[in-house]
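1. model the structure of this input:
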Amino acid sequence: MRWVTYATDRVGVIGEHRIHPVAPGVSWVELIGWGAEELRVTGEAALASAAQTVLLAEARLGAPIACPPSVRNCLCFLDHMRNCREPDPAAAPDLDQMTLMAMMAGRALS
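-> Below is the predicted model:
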């Protein structure tokens, strides 16, 4: 399936040179969060729906995810802590402890 964002914030599936919309208010971030199976089901439902379609050639396409959520790399924090430690090593936590904290934070994100 080929997915698009159009008309500023609508999400749809391309079929037969037309955009078949998903329910209003559903964002790409939501669709991705639902997982692959639900994404497939939603796309098939949009293609089968009797909802008003839009000619692909006439649609104003937008960025797939206009405002993507932020994802942070916890290992950058470890580098930051190492740099903070340089001026006064006695005032900063132990590097082994910081490495363990960064690894645990990384597991929490996955």
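
2. C-alpha from now on. contacts and neighbour counts both.
-> Noted.

3. elements contacting the top helix by length along the chain?
-> Looking across the chain with DSSP state H, the single longest helix is helix 95-109. Helix 95-109 is packed against helix 74-85, with contacts defined by 3 or more CA pairs under 8 Å, 6 or more residues apart in numbering; DSSP states H and E.

4. sequence B follows; please return its structure for comparison with A:
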Amino acid sequence: MRNKLIIISFSLLFSGATLAQGGSGLSQESRISIYPNPAVEHIIVQLDSEFSNAEFELNSMIGNKLQIKPEEVGINKYKIPVKDLATGYYFLIVKDEDKRFKKAYKFLKH
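-> Coordinates of the predicted model:
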């Protein structure tokens, strides 16, 4: 029961709500696309041009931080391999310290 409460709490915390956002001029609805969802081999992250110093963090559903190596494949476009991950839900956290922006996005790995 305790594990279920922890997972539910973590899920609610990272259910796509903005974690921190300052008055930097970024709109409430950030212009970030993550696809395909569900993913099999990789996910693509397309950022708006307003992001100058974006960083990525990947967490499992239970909160374990996972190592990732984003590859820049275009201007503000990144490819993140997920092929070796177990099937399940994950949270990709997009951060930009310069813009005081941090938001979590949920995706499914098949």
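
5. TM-score for these two?
-> The TM-score (TM-score structural alignment, normalised by the length of structure 1) is 0.20; 46 aligned residues with a CA RMSD of 5.5 Å.

6. got the buried residues for the longest helix of structure 1?
-> M98, T99, A102 (16 or more other CA atoms under 10 Å).

7. could you measure from the residue lying closest to the second one once chain neighbours are set aside over to L95 of structure 1?
-> On the basis of CA to CA, 6 or more residues apart in numbering, the spatially nearest residue to T99 of structure 1 that is not a chain neighbour turns out to be L78, at 6.7 Å. Spatial separation of L78 of structure 1 from L95 of structure 1 under the definition CA to CA, to the nearest Å is 9 Å.

8. tell me where structure 1 has helices.
-> Going by DSSP H, structure 1 shows helices at 28-34, 36-48, 74-85, 95-109.

9. closest to G15 of structure 1 out of those?
-> Evaluated with CA to CA, the helices of structure 1 place helix 36-48 nearest to G15 of structure 1, the distance being 6.8 Å.

10. and that closest one, what does it pack onto?
-> strand 10-15, strand 18-21, helix 28-34.
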